[in-house]
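Novice: Okay, predicted coordinates and the sequence, questions at the end:
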Amino acid sequence: MGGFSCGTEAGTRAGTDATTGRGSGRADRRAAAGAAGRTAGRGPAHRGRVYATSTLDLPRTPVLLALTFGALLMAVLIPLSGSLVDRQGARRMYMVGMAPFGLSVFPAFWLFHSTGIWGFAAAIALTLGVVHASFYGAQGTLFASLFPAEVRYTGMSVVYQLSGAYASGITPLLMTTFLALGHGAPWIACGYLAATAVVSV
């Protein structure tokens, strides 16, 4: 990627040392760190939907309604999260949100597994509506701060596209494999999702 320089004057300035490539290496490492930080963004919401409808045989329409409510709640709370970022800092708010994400995975899937559609709805409202909003509001500011202004747009694009490719791309396959290894029980898959929270911080 050449530190996102793309042969431009701005990229050369951001690289700081075109001969040694030290600036390029910094940009590439920051992109990798940002992509790792987005790993947990693919949390139990989508995986929970598949698990609820295919493994638990919960009715599809109530499941989708619960997800819609969780998404609307997240949309309401993200601006509040953003305002807290302005006061507390993006890194702190990201950590504050990521810790409960990791801790909520096992309880969320226990609710999916044990209490039917109402438990699923409550777990989605908590994990998607509240927990995701708490760290999602900090992501843009946090990841933008990884890159100097000259390469920020390209750096953010790499972070989002790279994380989308490997996190969204392989997670469904991994979750299916973990569910098969657990004979339908979600706990191995939950361990993987909790581990993504550790990677993200």
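Specialist: Here it is on my side, so go on.

Novice: from here on, contacts and neighbour counts on C-alpha atoms
Specialist: Noted.

Novice: can you pull out the helices in this protein?
Specialist: When secondary structure is read from DSSP state H, the chain shows helices at 9-15, 22-37, 44-50, 60-88, 90-114, 116-124, 132-144, 152-163, 169-181, 187-200.

Novice: residues in contact with the residue most central in space within the chain?
Specialist: Most central in the chain under CA atoms, centre = their mean is residue 41, positioned 1.2 Å from the mean C-alpha point. By CA atoms under 8 Å, 6 or more residues apart in numbering, the residues touching residue 41 are 132, 136.

Novice: distance of it from residue 159?
Specialist: Counting by CA to CA, to the nearest Å, the gap between residue 41 and residue 159 amounts to 12 Å.

Novice: Repeat that for residue 195.
Specialist: Relative to residue 159, residue 195 is positioned 19 Å away (criterion: CA to CA).

Novice: neighbour count winner among those two?
Specialist: The neighbour count for residue 195 versus residue 159, taken as other CA atoms under 10 Å, is higher for residue 159 (22 against 14).

Novice: Not counting sequence-adjacent ones, nearest residue to the more buried one?
Specialist: For residue 159, the nearest residue in space outside its immediate sequence neighbours is residue 35; the separation is 4.6 Å by CA to CA, 6 or more residues apart in numbering.

Novice: Share the number of residues neighbouring the one you found, please.
Specialist: Neighbouring residues of residue 35 were enumerated by other CA under 10 Å; the total is 23.

Novice: right, and it touches residue 165 too?
Specialist: No - here residue 35 does not reach residue 165: they are 9.8 Å apart, not a contact under CA atoms under 8 Å.

Novice: Please compare the first structure with the one that follows:
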Amino acid sequence: MDKDKDLRRVLVASVVGSSVEWFDYFLYGTVAALVFNQIFFVTEDPAFGTLYAFATFALAFFIRPLGGIIFSHIGDRIGRKKTLVLTLSLMGLATFLMGVLPTYGQIGLWAPVLLILLRLIQGLGLGGEWGGALLLAVEYAPKEKRGLFGSVPQMGITIGMLMGTIALSIMTLLPQEAFITWGWRVPFLLSALLVIFGLWIRKGIEETPTFQKTQEKGDIPKLPIADTFKYHWREVLIATGAKVVETAPFYIFGTFIVSYGTQNLSYNQTSILMAVTVATIITTILMPVMGSFSDKIGRKKLYVGGTILMILYAFPYFWLIHQGSVALLFLATIIGLGVIWAPITAVLGTMFSEIFSANVRYTGISLGYQIGAAVAGGTAPLVATALLIRFNDSYIPVALYIIFTALISLVAIWTVKDRHNEELDEDLVTVEDKAN
């Protein structure tokens, strides 16, 4: 088999599956801000309807660590590839069913209950997807291109968001009543086609060389979660803390802004969604550039630099969007989501992979990533909305919240050794070695 062709297929498989998963996931976040507070979470005060909608957005983040545990167990025991098929199928089914779900006006309380159930299923699927997609790329990568390869599945996050944003931007061009009634459902239903394509592209991909070597050595743990917490609990804490700055500001810039901009700053939905779209295109282009750059200077330097910029940008971001100018809204979103966030997310997954041993790597990176996402990601729009309500629509507490998340991550990453010049498993002993 042509090695270069095989590597290209691996990269395509990792980014396509990841993109489909995140497309499904982000649809919910954006529609929660625009529609669900009106047809599923019906209250007299629109602000509280939005708060409830974002609360269900956050619920999936809390279930993601469980999904990470379940599917990473399968991934470390049976293999990366089989796990990815399961997670993609689960996500796709849940998203399609959301598109046909009756509203509160049709079936009453059962509508939000069923919506929450499907959202939790989405969370379970995504909890296992990310780690597998990342390892599919990283464990196939040559040492000198590991940062580049590791950034490719990260592109799935923004590609998925981009597809979701474009789909909803088109649908918001409908009359408001048509969009609320049926327009928002179209992207959910079309996601079924994307899932079929994602499953097809992953067909024929062999198991990663690293996992095959682990199998050959008989180094498969019986209970990966137990071994991870016993021998790699420090790495899990580091990964959890490092994830915080990558996830909280992202959901402020990309999801919270939709409700905040329309309800508090009088921007129209289309302008905000287009600003997010442009910023997402830019960060998607920058990710492989940053990943490749990390192969030259190291992951940690890029990550720390991006985090410091995030601290410095928190207040200027809100000042810019408060000027009431659509041009400045675009500029603010492009700087935050398009430029500053790119180096942080591009190196995150590769950096996680380099601190865990191969036999528990799927479990380790999934736990750190998903716990961090649960603590700071899904709660970000909820916390930001609650802070606005508590402090009379002042953005100062929200800006301080962004700074706080960055400081947590800087502390977490402080002791991490940059391993970009080392083989993936060099100097990392196995669980059995540690036990002896």
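Specialist: Happy to help now that I have it. Note that the structure is predicted; figures quoted are calculated from it, not measured.

Novice: so what number do they get for TM-score?
Specialist: For this chain pair, the superposition-based TM-score is 0.86 by TM-score structural alignment, normalised by the length of structure 1; 192 aligned residues with a CA RMSD of 2.4 Å.

Novice: on that earlier part again, looking at the helices of structure 1, which is closest to residue 1 of structure 1?
Specialist: Shortest distance between residue 1 of structure 1 and these, using CA to CA, is found for helix 22-37: 7.4 Å.

Novice: Show me which positions of that closest one end up buried.
Specialist: Of the residues in helix 22-37 of structure 1, 23-24, 26-28, 30-37 count as buried by neighbour count, 16 or more other CA atoms under 10 Å.

Novice: Repeat that for stretch 45-55 of structure 1.
Specialist: For stretch 45-55 of structure 1, burial by neighbour count (16+ other CA under 10 Å) applies to 45, 47, 48, 49, 50, 51, 52.

Novice: if I look at the nearest residue to residue 334 of structure 2 once chain neighbours are set aside, how far off is residue 336 of structure 2?
Specialist: Taking CA to CA, 6+ apart as the measure, residue 334 of structure 2 lies nearest to residue 279, with 4.3 Å between them; neighbours along the chain are not counted. Shown here: residue 279 of structure 2 relative to residue 336 of structure 2, a distance of 8 Å by CA to CA.

Novice: Residue 195 of structure 2 too?
Specialist: Distance from residue 195 of structure 2 to residue 336 of structure 2, by CA to CA: 30 Å.

Novice: cool, residue 57 of structure 2 as well?
Specialist: With distances defined as CA to CA, the gap from residue 57 of structure 2 to residue 336 of structure 2 amounts to 22 Å.

Novice: The stretch 1-150 of structure 2: strands as residue ranges?
Specialist: Assigned strands in the stretch 1-150 of structure 2: none (criterion: DSSP state E, counting those that start in this stretch).

Novice: Which residue ranges of it form helices?
Specialist: Listed in chain order, the helices of the stretch 1-150 of structure 2 (DSSP state H, counting those that start in this stretch) span 3-31, 37-39, 46-77, 80-99, 104-107, 110-138, 146-171.

Novice: May I see those helices arranged in a markdown table, with distance to residue 394 of structure 2 and mean neighbour count as well?
Specialist: Output for these, formatted as a markdown table (distance: least, CA to CA, whole Å; neighbours: other CA atoms under 10 Å):
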| stretch | distance to residue 394 of structure 2 | mean neighbour count |
| --- | --- | --- |
| helix 3-31 | 23 | 23 |
| helix 37-39 | 22 | 20 |
| helix 46-77 | 15 | 24 |
| helix 80-99 | 34 | 22 |
| helix 104-107 | 32 | 13 |
| helix 110-138 | 30 | 25 |
| helix 146-171 | 27 | 25 |
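
Novice: would you list the ones you listed in JSON lines and tack on distance to residue 188 of structure 2?
Specialist: Shown next, in JSON lines, are the helices of the stretch 1-150 of structure 2 (distance: least, CA to CA, whole Å):
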{"stretch": "helix 3-31", "distance to residue 188 of structure 2": "7"}
{"stretch": "helix 37-39", "distance to residue 188 of structure 2": "16"}
{"stretch": "helix 46-77", "distance to residue 188 of structure 2": "16"}
{"stretch": "helix 80-99", "distance to residue 188 of structure 2": "5"}
{"stretch": "helix 104-107", "distance to residue 188 of structure 2": "18"}
{"stretch": "helix 110-138", "distance to residue 188 of structure 2": "12"}
{"stretch": "helix 146-171", "distance to residue 188 of structure 2": "9"}
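
Novice: Out of the ones you listed, which gets nearest to residue 408 of structure 2?
Specialist: The stretch from the helices of the stretch 1-150 of structure 2 with the least distance to residue 408 of structure 2 (CA to CA) is helix 46-77; that distance is 18.9 Å.
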